[in-house]
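Colleague: Provided below are the primary sequence and the corresponding predicted coordinates.
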Amino acid sequence: MKVTFRRGLGVRGKARLGLVARLSARGPESIAGLAGSVDVSRQAVTKHLHVLSDAGPVRGFRRGRQHIWELEPGRLAKARDYLERIDAQWDVALERLEQFLPDE
């Protein structure tokens, strides 16, 4: 899985994280509902959701006239598995490092 880190996310990153957290806590929701949960315009929420959709953690679909957004469980599971592997690698690396450090 390719993971990309971008510098300078700033407020935009916080808004996107807030949208993901809201979808995680409440399930699928319309843009209007999501816009009420963050301190940005509906247009900005729409843009953030499209960026998140391109990255993979959310997906949108039509329900009548509304555009509904939800988390993409498969992509989140892949991200979780990747982070668990990285966590295990760090544990091994730290154990090796402890072998070289003097005892106090």
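Modeller: Done, it's in.
Colleague: contacts and neighbour counts: CA atoms only from here.
Modeller: OK.
Colleague: show me what counts as buried in the lengthiest helix in the chain.
Modeller: Secondary structure of the chain per DSSP state H: the longest helix is helix 73-100. Going by neighbour count (16 or more other Cα atoms under 10 Å), the buried part of helix 73-100 is Ala79.
Colleague: okay, one more to line up with it:
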Amino acid sequence: MVNLQSPVLDRTFAALADPTRRALLARLDAQGGVSVSDLARPFPVSLPAIMKHLDVLSDAGLVTRKKVGRTVTCQLKAEPMEQAMNWLAKYERYWTEQLDRLAAFVEDDSWQASPASPSSAASKRRRKKSTKPGPSRKK
């Protein structure tokens, strides 16, 4: 039986589920070590809210923080995402196979080459002609 319980994987996906946290990770990826206040600046939420998001990312192992004096600097740590990528890769193979089968079906012209049956022309719906309006009811 496959063990589907993985606390590391659960924390990683939970951390990545929020768009603000994904944006924080993207900024850390682009800029490297960034202070918390600089990291929080472009977001329309308070600094304590950003700190809570960073706590979730830290608990998932996706961010490390280092304090020098009064400045806390954050750094991206992408290793926990490797397990998530491995888990997703299994499903990528499945969808690749399914899409390849669909492409082969669509590119196959044999299903279009069959002549229409004689009854198909007779069974097409014909457009109704409009009729004159009936007499209106008087009260």
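Modeller: Cool, got the structure. What you are looking at is a predicted structure, and each value in this text was computed from that prediction instead of being measured.
Colleague: how close are the two chains, by TM-score?
Modeller: The TM-score (TM-score structural alignment, normalised by the length of structure 1) is 0.70; 99 aligned residues with a Cα RMSD of 2.9 Å.
Colleague: relative to structure 2, what is the average displacement of the longest helix of structure 1?
Modeller: Following the fit onto structure 2, the mean deviation recorded for helix 73-100 of structure 1 is 3.5 Å by mean Cα distance after the TM-score superposition for structure 1.
Colleague: elements contacting that helix?
Modeller: The contact analysis (3 or more Cα pairs under 8 Å, 6 or more residues apart in numbering; DSSP states H and E) places helix 73-100 of structure 1 against no helix or strand.
Colleague: run the chain-centre distance for that helix.
Modeller: 18 Å (Cα atoms, centre = their mean, to the nearest Å).
Colleague: ok, now stretch 54-74 of structure 2?
Modeller: Offset of stretch 54-74 of structure 2 from its chain centre (Cα atoms, centre = their mean): 26 Å.
Colleague: ok, now stretch 17-29 of structure 1?
Modeller: Offset of stretch 17-29 of structure 1 from its chain centre (Cα atoms, centre = their mean): 10 Å.
Colleague: residues in structure 2 aligned with it?
Modeller: Stretch 17-29 of structure 1 corresponds to residues 22-34 in structure 2, going by TM-score structural alignment.
Colleague: no further queries at this time; thank you.
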